[in-house]
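Undergrad: Let's see this in three dimensions:
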Amino acid sequence: MFLLRPFSLIWYLISTTRNTLYNIGLLDSVAFDLPIICVGNLCAGGSGKTTITEYLTRLLFKNNQVGVLSRGYMRKTRGYVLANHTSTAEEIGDEPLQIKKNFPTITVAVCEQRAIGVPTMLCDNPQMNLIIMDDGFQHRSVKPFINILLTEYHRPFYNDYLLPYGRLRESRNGVRRADAVIITKCPEHADFDKIKFKVWEYADESIPIFFSREVYKSPVNFFGNHVIIFPGTTGVTLSGIAHPEHFEKHCSSLVSIQKNFRFPDHYQFKESDLKKMNREFDEMKEKGKIIFTTRKDFMRLQHPGIINQVASLPLAIIPVEAEFIQEPDSPINFDNFIFNKLRQWKNE
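TA: Alright, predicted model coming up:
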């Protein structure tokens, strides 16, 4: 890995030059006539962006015409695609599809070039008055009204290094562009003060820092009905996500897990994968058996080539949501921060 350090220097020069060109105005950032909330991170890989995007959607969509714009990572299409009730993960990506399934009435679209995606979304839905831009922190061609940076509690940006030696897409100083920082996936007893002081080594101390955790909800089956888990049930996990440890640990708290079937993040499951898992699953001698998977993985398990095979499995899909931890001495919580910022927009 040490041999990658020189390449990280090249990455630093490229990313810093690009940011400087935006900062001094030689590269344009387009501002739009509606508030755009950007949810992003400095690191490549999962930091909980989708759960925070869904939290914001849940918080705001009842009183706003909300749209969600994403890149649509690992989709097979290119350019701008508007999600609908027949969209697949191959067409728009697993995470945008999950958001569309969870919030079927909102506008969800994918586009690599966000400065093209925003106006095209507005043409598709002229009533839209707020856009949440998922994974947009490095997409500086669009100027967000609220820039939210996420970093994982156990994998914070200030302990990481630039690609390819580490996971950082840009230098740690990128945090200075954020209007707020969310420390995601916090354990039960988080050291708030230690984290804050570490973040403030790179950011202004006036920046609000919030803490969130992931809460797993009751499992549902293929048809969306609640799954009843009886005593003595055993099972396996099936996942293709960035860091499956938390998910697997939660499943182990529900039943005795015999094996964890792990695949790369955003992996498109194949018929051969399911057949192999089924063979090992059938060899388990226990009577009550179940297969746990995430909602994100379930989006890809609905691929037309395998959906009939998936429908026959004893599947338990576990949804996950973000929950914010309110510090005892904190003068403001995350919801109020968002509401206050949006009031500022209306008053400007």
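Undergrad: rest of the way, CA atoms for contacts and neighbours
TA: Will do.
Undergrad: What ranges does the stretch 151-300 of the chain have for its strands?
TA: According to DSSP state E, counting those that start in this stretch, the stretch 151-300 of the chain carries its strands in the segments 180-184, 209-216, 234-239, 256-262, 289-294.
Undergrad: Minimum distance to Lys341: which of those has it?
TA: Judged by C-alpha to C-alpha, the one of the strands of the stretch 151-300 of the chain that comes nearest to Lys341 is strand 180-184, at 11.1 Å.
Undergrad: Tell me which other helices or strands that closest one touches.
TA: Packing contacts for strand 180-184, counted by 3 or more C-alpha pairs under 8 Å, 6 or more residues apart in numbering; DSSP states H and E, involve strand 146-152, strand 209-216.
Undergrad: Let me have the strands of the stretch 151-300 of the chain in a markdown table, extended by distance to Arg169 and mean neighbour count.
TA: As requested, those are arranged in a markdown table below (distance: least, C-alpha to C-alpha, whole Å; neighbours: other C-alpha atoms under 10 Å):
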| stretch | distance to Arg169 | mean neighbour count |
| --- | --- | --- |
| strand 180-184 | 17 | 24 |
| strand 209-216 | 21 | 20 |
| strand 234-239 | 25 | 23 |
| strand 256-262 | 25 | 16 |
| strand 289-294 | 26 | 22 |
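Undergrad: please give me the structure for this one as well, since I'd like to look at both together:
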Amino acid sequence: MHNYLHIPLWPFSQLYGGIMRLRNLGYDKGLLPSRQFDLPVIAVGNLTVGGTGKTPHVEYLMRLLQSYKVATLSRGYKRQSKGFILADASSTAAILGDEPFQYHADFKDVNVAVCEDRVKGLEQLQQLVPELEVVVLDDAMQHRPVQPSLNLLITDYNRPFYKDYVLPAGRLREPRSGAKRADAVIVSKCLQSISTKEREQMVGQVQRYTSPGTPVFFSTFAYADPVSIGKAAAPTKNAVLLTGIANAEPLKNYLSSQGYTLLRHLSYPDHHLYTSDNLKELKELLQQPGYAGATVLTTRKDAVKLTDAGLLPLTLALPIFFVPIEVQFIAEGEKFDQLVLQHVQSRL
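TA: Alright, predicted model coming up:
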């Protein structure tokens, strides 16, 4: 291990990893129940704790599958509700969780549901949406009670799973061998300039842990011009960055490359639910010397919470913009699309 501070945690990682291996063995041998469904169920997940870019990839799939009747099913992490909920006009980020609420806000034709128990959630979706054709499971790699028909594993280019360790010494939720369940692997957050040689090297490393022949794809983030959700029509180059996400480094690097000067980064924990006090503090910061005329930049995930009904009046009074983001595949995007579309067509 490269960081000697991890050494005291290694015995705990071995214990946790052993428990996860036994759990996976129970599912693999049929000793623990795992349910298949009679429609395409595409799981998007990872082996690590947070920050691999699952949300933009789920959105990519929803755009790809727009000709089908699609639903997404998430746990609804940190939501202030319980049980199965199908999003409607009264839904909020607090009720659904921030990522499902983002899907609901941006994809009007997609049925967005949350449920801690994915088996019950899928059953409910099929009852309530009888014309349903495809379900995308968000963050479901470790939810073994559901057996997806297509399992997509995402790993961060900057911290690939094959260089990481099981919690608490590292950030893996389960041992690297969990990659064997993947039907395809996506290396996310790549530099657009990644070379063919480096991709080939990473494919070799990834395929040490996957089933033979598992395809490996590479994706990057494409950012667009900031979109106003506040009082200003156009952003200035002096900016305060406001985020409640797992890893803001790619966004910070992009903004720096676009000539923005980040005066300050207000970084909240992932899935943070903003309060009126947060926005009042932000307003006070913008009134301090050195911040005159500064723009506030944030993510789409944060923006859907900042424009919730309770905070909207405060947001509208501030120069806040979100930076749109989309996934782009490097080199083999058409092959990935065909893999997904052919799978869906074969299951209908």
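Undergrad: Got a TM-score for the two of them?
TA: The TM-score (TM-score structural alignment, normalised by the length of structure 1) is 0.92; 339 aligned residues with a C-alpha RMSD of 1.9 Å.
Undergrad: ok, back up a step: any chance of the helices and strands packed on strand 180-184 of structure 1 in JSON lines, plus distance to Thr50 of structure 1?
TA: Rendered in JSON lines, the data for those read as follows (distance: least, C-alpha to C-alpha, whole Å):
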{"stretch": "strand 146-152", "distance to Thr50 of structure 1": "11"}
{"stretch": "strand 209-216", "distance to Thr50 of structure 1": "11"}
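Undergrad: Let me have the strands of the stretch 151-300 of structure 1 in JSON lines, extended by distance to Tyr55 of structure 1.
TA: As requested, the strands of the stretch 151-300 of structure 1 are exported to JSON lines (distance: least, C-alpha to C-alpha, whole Å):
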{"stretch": "strand 180-184", "distance to Tyr55 of structure 1": "12"}
{"stretch": "strand 209-216", "distance to Tyr55 of structure 1": "11"}
{"stretch": "strand 234-239", "distance to Tyr55 of structure 1": "22"}
{"stretch": "strand 256-262", "distance to Tyr55 of structure 1": "27"}
{"stretch": "strand 289-294", "distance to Tyr55 of structure 1": "17"}
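Undergrad: which residues touch Phe247 of structure 1?
TA: Phe247 of structure 1 makes contact with Thr294, according to C-alpha atoms under 8 Å, 6 or more residues apart in numbering.
Undergrad: Structure 2: which residue goes with that one?
TA: If you follow Phe247 of structure 1 across to structure 2 using TM-score structural alignment, you land on Leu251.
Undergrad: Distance of the closest residue in space to Ser239 of structure 1 that isn't next to it in sequence relative to Leu238 of structure 1?
TA: With sequence-adjacent residues excluded and distances taken as C-alpha to C-alpha, 6 or more residues apart in numbering, Ser239 of structure 1 is closest to Arg262, at 5.3 Å. As for Arg262 of structure 1, its distance to Leu238 of structure 1 is 6 Å (criterion: C-alpha to C-alpha, to the nearest Å).
Undergrad: Check Asp191 of structure 1 too.
TA: Taking C-alpha to C-alpha as the measure, Asp191 of structure 1 falls 32 Å from Leu238 of structure 1.
Undergrad: How about Thr88 of structure 1?
TA: Counting by C-alpha to C-alpha, the gap from Thr88 of structure 1 to Leu238 of structure 1 is 20 Å.
Undergrad: Surely Glu323 of structure 1 is in contact with Val215?
TA: Yes: in this structure, Glu323 of structure 1 sits in contact with Val215. The criterion is C-alpha atoms under 8 Å, and the distance is 6.6 Å.
Undergrad: Show me where structure 2 has its helices.
TA: Counting by DSSP state H, structure 2 has helices at residues 10-28, 54-64, 93-96, 98-106, 118-128, 196-206, 249-257, 276-286, 300-306, 312-316, 333-347.
Undergrad: Great, nothing more from me.
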